[in-house]
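**Q** predicted model follows, preceded by the sequence.
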Amino acid sequence: MVLAAVVATSVIVVEGGRRLLAGRLSERWPGAGRAARRCTAPAFAFAAVVGASAAMPYRALPDGPDDAVRHLVRIAAIGVTTWLVLRIAYALTDPPLARLMRIEGERNRRARRARTQMMLLRRIASVVIVIVALGAALFTFPGVRAVGAGLLASAGVAGLVVGIAARPTLGNLLAGLQLAFSDALRLDDVVVVQGQWGRVEELTLSYVVVWLWDDRRLILPVSYFTEQPFENWTRHSSRVIGSVELHVDWSVPLDELRTELYSMLQDHPLWDRREWVLQAVDVLPNGLVQLRALMSAADSASAWDLRCDVREHLIAHIRASYPEALPRFRTGPDPAADREPADGRPADGGPSPGGESADDSVPAGGAWAAPGRDGPPRAEPLRRA
């Protein structure tokens, strides 16, 4: 009867605190209500176990069950205490993490760095708390205490064995700390890894989840980012410069094309009005000119959309205004075909100079050879690619 009364009293006290936090205090501090809801279950469990441990009539129990019940209650107390401490730690760190997620603009990079470090430290603290709780629970067994004393006597050998066995785990843990505090990788960073473009969705103690552009997830060990090269497009700033390359004919008017590009960018909402240029960067051996247009955008996603819009606009403008500047492949007559043999007859077996063509369908002068008589044409008219 006393046991039930003590447990009920403990639960009622916890319920009163929960109502206070979720009621009046949550109106002034919204985070108090969320913390109360997050810690409700472990708080009730903690109150029940601690109340039962304090009011348990151990003397009324026989010697054998007395020890077993006492041991069981002690382990339960360690478990619910660990559960409550973890929930309190998460409840205290959730509000600053939520505020950091809402920061945009120039402060976004520093906010993502702080969020990455806070989440990594929270995970490390959680692992340490759980390990300590498991050790405390195991040391309640007399046999484990004896083994622990032996291990402490040979701590050097045990540490060496554990270090060798847990080398990958410890390596990933140290790699995660290095990434978080060296500012090399943060949550929501835009990266290119193994030729894949994506954003860092999750960074844990053992692996990194990269959310790819096509909604796939690339999962890599943390140590990969300290041992292998990767591209980070948002390490210092989210602004990037996009490029569009076109191959056009030499006859394209570059000045007019620059004017059209600038006019299009001024009306485009994704251009940040920072940088732009249109240049002829190369002359190709097939008679074409390689043009490259550069334009800046606020982030990589905007730069991709802006590049696609600029490419489509330039293609449509060239087709509509300068069709003669579209890519063409030029072919010329075979120089050997213009040389006449010693007898004065044309090389293609046609009529003598001054005569008429043997075939009315072939113009005099041999601009091209009819298929079936002398093989494929030696010269073709201009054709579009």
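**A** It's in. Computed from a predicted model, the values in this text were never measured in an experiment. Numbering: from 1, shown residues only.
**Q** make it CA atoms for all contacts and neighbour counts henceforth
**A** Will do.
**Q** so which residues of the stretch 151-300 of the chain form strands?
**A** Assigned by DSSP state E, counting those that start in this stretch, the stretch 151-300 of the chain shows strands spanning 190-193, 196-203, 207-212, 217-221, 231-232, 240-249, 271-283, 288-297.
**Q** adding mean neighbour count and distance to residue 19, write those out as a markdown table.
**A** Formatted as a markdown table, the strands of the stretch 151-300 of the chain follow (neighbours: other CA atoms under 10 Å; distance: least, CA to CA, whole Å):
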| stretch | mean neighbour count | distance to residue 19 |
| --- | --- | --- |
| strand 190-193 | 21 | 43 |
| strand 196-203 | 20 | 34 |
| strand 207-212 | 22 | 39 |
| strand 217-221 | 17 | 41 |
| strand 231-232 | 16 | 47 |
| strand 240-249 | 18 | 50 |
| strand 271-283 | 15 | 50 |
| strand 288-297 | 20 | 50 |
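**Q** second structure for comparison follows:
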Amino acid sequence: MWEEWLALAVSIAIAVVAAALITVVVTLVFRLIARRASWPGTLIARARPPFRTLVVIVAVWVAVTIVAPAEAAWLPAVTQVFVLATIAAGAWLLAGLVSFGGDLALAKYRIDIPDNRVARRMRTQVLILRRLAIALIVILAIGSMLLTFDAVRAVGASVLASAGIASIVAGLAAQSVLANIFAGVQLVFSDAIRVDDVVVVEGEWGRIGEITLTYVVVDLWDDRRLVLPCTYFTTKPFQNWTRTGSELLGAVEFDLDWRVSPVRMREELDRVLADTPLWDGRASVLQVTEATGGFVRVRVLVTAHDAPTLFDLRCVVRERLVDWVQRETPSALPIQRVLLDDGAAAPEPVPPSVSSDTGSVGLFTGSAEAEQRARAFTQAIPVITDADADADEDDRRATA
């Protein structure tokens, strides 16, 4: 008996050594290739651990199958374990290869350069497709592992027979989850949002940091993270500032006194924009858009190549123009004017039932018809005064 176990141990050791030699040779080959190209290094980092595991499992399985006696009682259980381990290692290797392919695509489309709209779209699609592929590999691996058990294969027929009802129940139970998954796929291929897009959602400004099959993570400007379901972006309106390009137009407004000089202010704006590298040179406009309420509203329009730069440019323009108004034209600072009363006698008040300018009656006051109209609208109970009672008594006597 001990001779059989010794032979089994020796065969397993030989199998492990052979598997190690195979992995070493394969690694050396790819390292030689890596001297001329960069992709083998990424492949080695992604696929080396699962590849070594798979080679060792297969080699040991072959050794055990060759050396172990066919009548051994433990052989079916050990074979079952090797089958499960081989399926798991194979799925791990496939997932690593999928990740390697995704890394190659992501390296080709960089988003840290200007005019990266196509790169952001491709990056978003590659990330979602990689997640879908890995999820599919895991599901198939689990299904394959379950099918290796006789009990699972025995109930397979009944499961398939009730698959229609089960799918309906599962669809109703996971309606929101499925809606988010389909919405995530729709977002990726409709190009509505992409990774690194600048968006405004729920009144918050930020960038799309991550898109998954069920939710989207928005990196807000103050380092917070806003997590929203994918269905939010397919059912509610939101702002995408980089849908077709990153260039933006921004406004800066001032409420100033009527004595401001738009011409001189426009000249100062030109000097400010000439001194800052934040302005992209596309447009600069200074206009008086309103002149009401004792102030004039001056609006400045400037452009920048992306949203963060535009925010800083608006702050620079606002600060420099405020400083210029304080230094050069202090008379243009906003002023609240108050008319002081010199103590003259006030005019006598006009009865409320008569208009103060024309003496005419109002719609609901000033005459018997107007008051009757007011009662009809308010359903008020008329109040009989002493004068009205005396007048009614005189009318009754005259009639009698």
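**A** Yep, that arrived. In this text the structure is predicted, and so the values were computed from the model without any measurement.
**Q** quick one on the thing from earlier: mind giving me CSV with the strands of the stretch 151-300 of the first structure and columns for distance to residue 122 of the first structure?
**A** What follows is the strands of the stretch 151-300 of the first structure, written out as CSV (distance: least, CA to CA, whole Å):
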stretch, distance to residue 122 of the first structure
strand 190-193, 23
strand 196-203, 12
strand 207-212, 16
strand 217-221, 19
strand 231-232, 24
strand 240-249, 32
strand 271-283, 37
strand 288-297, 35
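**Q** nearest to residue 321 of the first structure, of those?
**A** strand 240-249 (13.2 Å; CA to CA).
**Q** in the second structure, what range does that closest one match?
**A** Using TM-score structural alignment, strand 240-249 of the first structure lines up with residues 248-257 of the second structure.
**Q** quick one on the thing from earlier: among the strands of the stretch 151-300 of the first structure, which is nearest residue 143 of the first structure?
**A** With CA to CA as the measure, strand 207-212 is the member of the strands of the stretch 151-300 of the first structure nearest residue 143 of the first structure (36.1 Å).
**Q** whereabouts in the second structure does that closest one align?
**A** Under TM-score structural alignment, the match for strand 207-212 of the first structure is residues 215-220.
**Q** with the first structure overlaid, how far apart is the matching stretch on average?
**A** Here stretch 215-220 of the second structure, set against the first structure after superposition, deviates by a mean of 0.8 Å using mean CA distance after the TM-score superposition for the first structure.
**Q** for stretch 264-275 of the second structure, same thing?
**A** Stretch 264-275 of the second structure sits 1.1 Å off on average (mean CA distance after the TM-score superposition for the first structure).
**Q** and that stretch, what's buried?
**A** 265-266, 268-269, 273 (16 or more other CA atoms under 10 Å).
**Q** could you identify the most distant pair in those?
**A** Longest span within those, CA to CA: 265 and 273, 12.4 Å.
**Q** trace residue 104 of the second structure over to the first structure, please.
**A** Residue correspondence to the first structure (TM-score structural alignment): residue 104 of the second structure is matched to residue 95.
**Q** what's around the nearest residue to that match once chain neighbours are set aside, how many residues?
**A** Spatially, and ignoring its direct neighbours in sequence, residue 95 of the first structure is nearest to residue 31 (6.5 Å; CA to CA, 6 or more residues apart in numbering). Here the number of neighbours of residue 31 of the first structure (other CA atoms under 10 Å) works out to 19.
**Q** how far away is residue 31 of the first structure from residue 102 of the first structure?
**A** Look at residue 31 of the first structure and residue 102 of the first structure: by CA to CA, to the nearest Å, they are 16 Å apart.
**Q** with residue 9 of the first structure instead?
**A** Applying CA to CA to residue 9 of the first structure and residue 102 of the first structure gives a distance of 42 Å.
**Q** just checking, next helix/strand downstream of the top helix by length along the first structure?
**A** Taking DSSP state H as the criterion, the first structure has its longest helix at helix 63-101. Next helix or strand after helix 63-101 of the first structure toward the C-terminus (DSSP states H and E): helix 108-138.
**Q** skip the chain neighbours and tell me the closest residue to residue 128 of the second structure.
**A** residue 212 (6.5 Å).
**Q** so that neighbour is in contact with residue 130, correct?
**A** No: with contacts counted by CA atoms under 8 Å, residue 212 of the second structure stays clear of residue 130, the gap being 10.5 Å.
**Q** pick out the residue nearest the middle of the second structure.
**A** residue 218 (4.3 Å; CA atoms, centre = their mean).
**Q** spit out the contact partners of that residue.
**A** The contact partners of residue 218 of the second structure, by CA atoms under 8 Å, 6 or more residues apart in numbering, come to 206-210, 225-228.
**Q** okay, the residues you listed in JSON lines with distance to residue 32 of the second structure next?
**A** Formatted as JSON lines, the contacts of residue 218 of the second structure follow (distance: CA to CA, whole Å):
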{"residue": "206", "distance to residue 32 of the second structure": "44"}
{"residue": "207", "distance to residue 32 of the second structure": "41"}
{"residue": "208", "distance to residue 32 of the second structure": "39"}
{"residue": "209", "distance to residue 32 of the second structure": "37"}
{"residue": "210", "distance to residue 32 of the second structure": "36"}
{"residue": "225", "distance to residue 32 of the second structure": "43"}
{"residue": "226", "distance to residue 32 of the second structure": "46"}
{"residue": "227", "distance to residue 32 of the second structure": "45"}
{"residue": "228", "distance to residue 32 of the second structure": "46"}
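**Q** and of the residues you listed, the nearest to residue 178 of the second structure?
**A** Distance to residue 178 of the second structure, by CA to CA, is smallest for residue 228 among those, at 15.3 Å.
**Q** all set now, cheers.
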